[in-house]
Every structure is written in C-alpha cells, then in structure tokens.
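Participant: for reference, the sequence and a predicted model appear below.
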Amino acid sequence: MEIISLSIGMPKEVDYNGLMVTTGIQKKTVQEAVLTVDGFNEDGVANTNFHGGPDRAVCFYPFEHYKQWEREFNVPFHPPAFGENLTVTGMVEQDLYIGDILQVGETILQITQPRVPCSTISWQNKNTLLLKRLVHTCFTGYFTRVLQEGIIFSDSKVVKLEESPKKITVFNVLHTYMHDARNKEAVDSILEVDTLAPAMRQMLEKKRTPSS
C-alpha cells in the first residue's frame, strides 16, 4: 500500500459549459498536509450531502483505476482527477473492509464508506460517460474518519493496523446500494457494521424502506 499523490484544495466557483458551479473537486498536489478530525487544513467540499464531515474526512482513490479509465477512454488521467485527497496503490475497494484501521504517516484512519459519485466528476474530466462507468463498476473510492490527527507527507507509509471482523468490503457496500438495494439480507449485513458512516447507513435504510 503506497501513496501516489496527496492533494488538497478549497471549494471555488468554476465555469462548466456556461454554468457556474461551486465545487471542491479541483485539488492540487502537495508534499505535506495537516489532518484533523474534520479533514485536511486548507481543504474542503462544496456538496456536504455526499462529502465531508468527521465520518468522511479523507477521500481515497485507487491508482489502479486510472489505468482502466485510460484504456477505456483513450485519454490520460492524472491525479487527483477524481477530487481525492489520497491517490493510492494496493488499496482497491474489493480488498478493504468497512471498519479497517490504517496508519498513514502520523495519522490513524478508519474506513467508513464508499464514495457515492456525482456528475461533477464527469464535468471535471470533460467526459459525459465517466459517471455512468463509475456507477457501473463501483470503482469510486472511499472515505475514512480520523482517529488520530497529525501530518501526512506525500511519501508517508500506509499500514493496515486492524482488519474489521465483519468482512464487509467497500465494494460490497456500494454495489449493494447502487445495484442490489432490494436484497434485504445484503443490506442487513451491511447495517450490522457499527463503524459504517451514519450518512451511508441512512441512505441504505432509505433504499430498503418502501416509500408510502
């Protein structure tokens, strides 16, 4: 498990095809950043419905997916193309569990939920098909909460300190939410994970509960 890129940036107003949108997706790579329970200093999000807050303080994206998107769309993708804070290798969604605890530099983090992608990713990369492909593959990255604050450097080591006993992968959560939400057994098994981010829990419960 290694860091490829460390990136931060504050939300700003951007012109997307004549439409002015406030977004935090346009982050810049840095050599070091201070991380608190609320996220990195000098970093922020615009859409707080799906990003940000103590349970979604850090956004990860696996570098392995960059190669897939380059093959599919025949264009280069450069970190942080998906607005992630940490672009990493050896940490794909299928191999990590909700509740896993990681040490990254001075910090200790806990995986809380997959990232639920939005159309800003397609705007950012000027690719109208990208969001659809992210949803289909569930290659969207994930969030962590901060258990111990500190500094992360672009070359900090990444170590898994503890593996969740529940064995519910990041991939499984998003695949269930996006493609199999009527599977009560699958949803119930995810909801049993007490380290799941409350926002993700509410989204799954809403999917599970029929509208009146």
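Facilitator: Done, it's in.

Participant: alpha carbons only for contacts and neighbour counts from here, please
Facilitator: Noted.

Participant: look up how far residue 2 lies from the residue most central in space within the chain.
Facilitator: The centroid of the chain falls nearest to residue 142 when counting by CA atoms, centre = their mean (2.7 Å). Between residue 142 and residue 2 the computed distance is 16 Å (CA to CA, to the nearest Å).

Participant: put this next to the previous one:
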Amino acid sequence: MREQSGRVLSVNVGAERPIAAKGGTSGIDKRPVDGPVAVRAPGPKGVGGSGLAGDHVSDTANHGGDDQAVHAYAREDLDRWEAELGRSLPGGVFGENLTTAGVDVTGAVLGEVWEVGSAVLQVSCPRIPCVTFAVRMGEERWLSRFTAARVPGAYLRVLRAGEVRAGDPVRVRERPGHGVTIGESFAALTTEPVLLPRLLDVPEFPAEDRAAIARRLARRGARRGAPGVTP
C-alpha cells in the first residue's frame, strides 16, 4: 500500500478528577503535555488502564486495557464540532490521548498499523460514548448527537512500546484487506446492527467484543426461530 501520514497535534493525559458520574472520579479531562510521553501495552481490561504514562483510568472494568490503550481523535472532526456547538474544543476535550491532523481516523481500517514517534500502534475498535462523556461535555442530548455524527475516534493497541510527542508524524504502515473501518464498526455497534456479522470475521477486532456479538446474534437467531415469532 502507498504510505499515508499525518501528525500528532497534541498528546493528552488526564489526572484523576471529580466528576458527577459513575464512581465520582474520572481521567476523561485530558490536557496536552509537553515533551515525550511513554507508551506501552497496559495489560488486560480490568487490570490495565491507559497505555500512556501519567494518564488515569478510573473505570478499568469498561475502559483501558490492551485493546483500548490509546484513544485518537481527529482535529478536523473537533473543528466540525466546534462549529456546531459554538464553543472552543481544545485537544483532549473528548478524552482523546492523541489529537491528530491529516489522519482519516473514521476511515481507518480495523487492524491498520500506525507508527507514531518510536511507538507502533494498531487500530482496534471505535470509541463508544458513555455517560461520563455526556457529563463531561454538558451538551443537551450529547450521546445521541455524537452517535448520529459517526465520528467516534479510534482506540489503538500498542504493538511496540515507545515515546510519542506533539509534532510526531503518524505513518500508516499496514492496512488489512478486509476493509472494515472505524466508521462502519461504530455504526454496527450502535445504529445499524445488521452490519454486526461483518465484525465477526475481523481478527483484529477485540476478541471479547467478537464473542459478545456472536452471543447477541445467536440470541437474535433463537428468537426468530421460536414458534409464533415472525422473522
């Protein structure tokens, strides 16, 4: 494939801060930092948190871990949200670790490999908005609006530990041939469940999520096959 590249505008980490959601604290309030930040695989979900040094994850049962080690969001999408919301949205405001420019994050193919600084990352899955994100933004109907926009940002796993900093190029080194993108997988998981079977054949999509989809599809099939139930 022809090499594609963009760059990191800011690297953002969040300390544990109070928030009026869930357990009462969160690291979603991420802010740009100067200098290099170490990146490594944090360990399984429930045990490991963020892949970035100094970045806090409160709800480790649902966030963080190897498949959600790093969150990237495109500056271009933040700019569109700025126009819609009529407010400034600095890097990190969506809880992203990497605010990028010139990278088609929504069009990224699940499993594609990015070289960022001295680290190597792999696109794993889309970000699904949660209540903490809604509280953080304070916008009316935020979860439904964010979902409808279909620009969720991408989670990445760490294939090679290293360091990242603002200004680093983002080089797409490999792209799987299956073609399932962050945008398509987000739609499948939210508003278009008819697309869910596509995710079962993507080995780079998190194994626990593929297992959950398989169970969901099996239940749907069982309901359709029950006596008196019309498909």
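Facilitator: Everything's here; your move. These numbers were taken from a predicted model, which means no experiment stands behind them.

Participant: ok so, going back, please name the nearest non-neighbouring residue to the aligned partner of the residue nearest to the centre of structure 1 in structure 2.
Facilitator: Following TM-score structural alignment, the counterpart assigned to residue 142 of structure 1 within structure 2 is residue 154. Distance criterion CA to CA, 6 or more residues apart in numbering; nearest residue to residue 154 of structure 2, sequence neighbours excluded, is residue 126 at 4.7 Å.

Participant: give the aligned equivalent of that neighbour in structure 1.
Facilitator: Checking TM-score structural alignment: residue 126 of structure 2 goes with residue 114.

Participant: residue contacts, that match?
Facilitator: Residue 114 of structure 1 makes contacts with 93, 140-143, 170-171, 173-174, as judged by CA atoms under 8 Å, 6 or more residues apart in numbering.

Participant: mind running it again at 10 Å?
Facilitator: By CA atoms under 10 Å, 6 or more residues apart in numbering, the contact set of residue 114 of structure 1 is 56, 59-60, 93, 98, 138-144, 169-175, 177, 196-197, 200.

Participant: restricted to helices, list those.
Facilitator: Judged by DSSP state H, those include 170-175, 177, 200 as members of helices.

Participant: is residue 189 of structure 1 in a helix, a strand, or coil?
Facilitator: helix (DSSP: H, G, I helix; E, B strand; the rest coil).

Participant: for it, the count of nearby residues, please.
Facilitator: By the measure other CA atoms under 10 Å, the count of residues near residue 189 of structure 1 is 13.

Participant: now the counterpart of it in structure 2, nearest residue through space, not along the chain?
Facilitator: Under the alignment (TM-score structural alignment), residue 189 of structure 1 pairs with residue 198 of structure 2. Leaving aside its chain neighbours, residue 198 of structure 2 sits nearest to residue 180 (7.6 Å; criterion: CA to CA, 6+ apart).

Participant: that neighbour maps to what in structure 1?
Facilitator: Using TM-score structural alignment, residue 180 of structure 2 pairs with residue 168 in structure 1.

Participant: ok, that match - contacts?
Facilitator: Taking CA under 10 Å, 6+ apart, we find residue 168 of structure 1 in contact with 94-100, 186, 189-190, 192-193, 196.

Participant: need those residues in a markdown table with distance to residue 79 of structure 1, can you?
Facilitator: As requested, the contacts of residue 168 of structure 1 are arranged in a markdown table below (distance: CA to CA, whole Å):
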| residue | distance to residue 79 of structure 1 |
| --- | --- |
| 94 | 21 |
| 95 | 21 |
| 96 | 21 |
| 97 | 24 |
| 98 | 24 |
| 99 | 26 |
| 100 | 24 |
| 186 | 33 |
| 189 | 34 |
| 190 | 30 |
| 192 | 34 |
| 193 | 31 |
| 196 | 27 |
